[in-house]
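1. only geometry, no sequence info:
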């Protein structure tokens, strides 16, 4: 991989071949850290370094220059970061690493929650369906729940499903409190019983108690029916038969009117039927003399007479008579139908009043066969049956909700960040601590770096914050911790390149340990380190370990070239 940096911060020019370990050495304030940051920008696409706003990108350009860029490229592609516009352009598939491998972020600087999220991703510790199924089985959660929960996790993620389960638990609590009328508590829920609970309800069935309520309701209705008639019923019957005489007269009058209407209709119908037809009569031949004959009238008045042809005037006269008679008959029929309906209505009204009169007389004669005490006893039996039914129903519902809440609580625990995910992370951390971290520390000759169960970081058993010195700068032990974690996590995430700046905090032995660790890790690395003069810088190219560069006045050159020029000058 090749890298080219121009006019970035303190770097005027740097052309690097990066393979194995690339050591960038120089005195203070010559541009070593600028090389590290320029490479990080080109490898990650993070061009607004240090939280710089895009409009302030010019602050990253070397003084006196208008533009700056950092380019990394390999056979598969190229990436370019440029300033002051803070642009990032790629071509093909360029070399790339994440911010952690590039040294822009560090695990020890993260908040605990972010540290857990980062480690879960980096170490691939997210539980799979088998992990979830086993955890549910161990917790006694029914197997069908696994399928639903896992499906939701795939759709919304662990945190999304955890939030959904928590919200569902709140709804269950609300329902439990609605059923019991009490504030929910997990211990209270285990032994809760309704206030009307009796021991015999333990073996009772809800359907049987529903039948008891139904039977008690029927008994109450019978008791009420058998008790003394309520005055309101007497009043109702009295009012219903109050007009019985006038209703009887109206019924008789309606019957008479209906009979008269029927007679009128029959008369009108007969008058219509008696009219001669309004058409030429059909002639019949006399069997004796062959004379034309016709039939007049009908029934008893029918007679056979000599056929005559009717005039148009006569036909019109007859038709007019027929029309008038038909109209009279139709009107009479309507009058008859109306009279019949009036008679029927009057008859029903009279019958209703008559029935009310009979019922009233019977009730007055009978008096009451029940008593107020009987009715009250029936009411008490119904109330008791209802309370027993309500108690059993509430107990069953509360018990079922308690079971759902217990399962919900277990699922909440398993899905929370401190649940199954933390358990899986801690298992992987044991392997990570005893594997990559231990191996890198051993290769460097350093004390063990570990990520503890609470996700704090220790070095030789000491907490990372306690490794600091008096000032804001890193101590050598803190640097060791950061370097080991950076390399180990880059390995786990599949990144084959790391950028390590400010390695000069280490002494001679510590620097050698760093180089040995990087060789053991089998990763490429750009290491920036302070040296007083080129003669003190190890020549990694000559050792077959990589490449060494000396930077002076913002210009980086291969170490061998710098030493050769110095020898020539001498």
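-> Everything's here; your move. Not measured: the values here are computed from a predicted model.
2. rest of the way, CA atoms for contacts and neighbours
-> Noted.
3. what residue lies at the spatial centre of the protein?
-> What sits nearest the mean C-alpha location of the chain, by CA atoms, centre = their mean, is residue 164, with 7.3 Å.
4. from residue 416, how far out is residue 508?
-> Applying CA to CA, to the nearest Å, the value for residue 508 to residue 416 is 46 Å.
5. which of the two has more residues huddled nearby?
-> A direct count of neighbours by other CA atoms under 10 Å for residue 508 and residue 416 places residue 416 higher, at 19 against 9.
6. structure B:
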């Protein structure tokens, strides 16, 4: 596998092997960095070697000055991938692992700011916790609530929200207890006066006890209310009995020896009824005479109706076609109704005067018939009335015959008085019974002491329940605060947070790799602390290290990250800073890691470039024309 470059930045042409460690030497500005960029661009298929810079924006700096076209190609047997410039089009296809910007030496993690390095390591080490990690840390239920916030707003926003929630919870606890929150205090907190009550039962059990006490007290109160109501009713009966006694006394009646109202009332009613019947029976003779008289008159009226009807029916009708004919016996002119029956020859028809006379006669007959019917109807009605009166009088006479002759004086007013007397006597009897019952109830009395004791028990049970509920509420808030502390700690960016723990776990593996790579080069061990500080040996990366030590530190970290991102080759620039021992260590590291390294060194003359072919490596020189030629 090899890299082919034409007119890319400082390189006019180059062909470099990618399957073995290669030394590329040249003067300052010869194009060593251009080769690293070309390798990163071709292997990633991204036309711009800077991930955040487009080809259009970088166009002026990608082609070699004076060239109209350029390309970068990676060849592997018969397959290839090529990036063409200035357009940035990609042709060909091959499965080549991308060379990362870190492996290509374009960016140096060791020289990054702390926050940038932290983000880079999170990506490289896959150290950002996922939902499963969060569930293991704070529990699945809490993770279900927190994870959507992390997904939408990020870990820091979720951490801020959790802190705000914790502040609110502590405020709730302080509002409930009246004291500032403390974890030790919250575990043993009890409200004032709690020592006076037995609190070994649960809130539900104590609520059941309160309900039972309330039911017992309500039953006692209800029973007391019933007794009081009964006593009030009995007292009202006694008052009414006293009023009844006064009524009898005012009417001159001895309550102890009262009359028999019912017997006297019955006698008066019989006397009144007998008088009414006698009055009806006295009218019976006259009614019998009247009935006989009206019966005769009604029969006569009926006969008058029959006579008037016969007279009416006998009159000839002027609206019939009438003819006259002489009687065969006497010669008198007769009205002929049917010639066929009589077989009398017609002689003459009625005249107008005859017609008028016949009509007048009919009208008089009609009037006479109507008068007769009217008289009959009136008499029939009178007869029916008299017949009814006669029947009642006859019935009264029959009742009188079977009714005893009772001597009693009085009327309805007397009956009303007797009724009131009867009610008064009954009221007095009820009052006497009520007085006896009331005396018995008052003797037994109401157990007010038991009611007072039940009220005290209920008040004590309610007070104990209230304290139990306060303790439970405070404990519930305290548990939520404890859970919130766990969530807040897990979300924090510090070493105690889940991200910090996850990073520490991953850093442990990375530090093992760094130690291995450091040992393969024979250099001091590179180590990254939990607070993302890079160390070379015992010194922190920075002013305490020489430039050569910094270079070693950068290369070791670069190699470890190239392992993680599976870059097929690594580019080390400015290796001329190393002495002979350091360069030997770099080459030894390449051999032991099994990853080809393109080593860039600044050397002034081609003759000074070491020939690495005997070591199974290759050496190249970049001449003044930008051509890369083998040594």
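-> Yes, it's here. These numbers come from a predicted model, not from an experiment.
7. report the longest helix in structure 1, please.
-> helix 312-366 (DSSP state H).
8. other SSEs contacting that helix?
-> Helix 312-366 of structure 1 sits against helix 231-240, helix 244-274, with contacts defined as 3 or more CA pairs under 8 Å, 6 or more residues apart in numbering; DSSP states H and E.
9. which parts of the longest one are buried?
-> The neighbour-count check on helix 244-274 of structure 1 (16 or more other CA atoms under 10 Å) flags 244, 247-248, 250-252, 254-255, 257-259, 261-262, 264-265, 268-269, 272 as buried.
10. that helix corresponds to what range in structure 2?
-> The counterpart of helix 244-274 of structure 1 in structure 2, using TM-score structural alignment, is absent.
11. so how far is that helix from its chain's centroid?
-> 76 Å (CA atoms, centre = their mean, to the nearest Å).
12. so what's the residue count around residue 293 of structure 1?
-> Neighbour count of residue 293 of structure 1, defined by other CA under 10 Å: 17.
13. my guess is it contacts residue 303, does it?
-> No: using CA atoms under 8 Å, residue 293 of structure 1 makes no contact with residue 303, being 10.2 Å away.
14. quick check: whichever strand or helix holds residue 120 of structure 1 compared with structure 2, mean distance?
-> Assigned by DSSP states H and E, residue 120 of structure 1 belongs to helix 112-122. When structure 2 is overlaid, helix 112-122 of structure 1 sits 4.7 Å from its aligned residues on average, using mean CA distance after the TM-score superposition for structure 1.
15. contacts for that helix, please.
-> The contact list for helix 112-122 of structure 1 (CA atoms under 8 Å, 6 or more residues apart in numbering) reads 107-108, 125-126, 421, 425, 455-456, 489, 492-493.
16. what about residue 153 of structure 1, which SS state?
-> Secondary structure assignment for residue 153 of structure 1 (DSSP: H, G, I helix; E, B strand; the rest coil): helix.
17. without its sequence neighbours, what residue ends up closest to it?
-> Spatial nearest neighbour of residue 153 of structure 1, chain neighbours left out: residue 161 (5.7 Å); criterion: CA to CA, 6 or more residues apart in numbering.
18. burial measure for that neighbour, as a count.
-> Residues near residue 161 of structure 1, counting by other CA under 10 Å: 22.
19. do residue 160 of structure 1 as well
-> Neighbours of residue 160 of structure 1 (other CA under 10 Å): 14.
20. now residue 208 of structure 1
-> Residue 208 of structure 1 has 11 nearby residues by other CA under 10 Å.
21. again with residue 504 of structure 1
-> 17.
22. check residue 560 of structure 2 too.
-> Using other CA under 10 Å: residue 560 of structure 2 sits among 21 other residues.
23. gap between it and residue 595 of structure 2?
-> Residue 560 of structure 2 is 11 Å from residue 595 of structure 2, where distance means CA to CA.
24. likewise residue 518 of structure 2?
-> 15 Å.
25. tell me which of the two has more neighbours.
-> residue 518 (27 against 21).
26. aligned to that one, what sits in structure 1?
-> Per TM-score structural alignment, residue 518 of structure 2 is aligned with residue 441.
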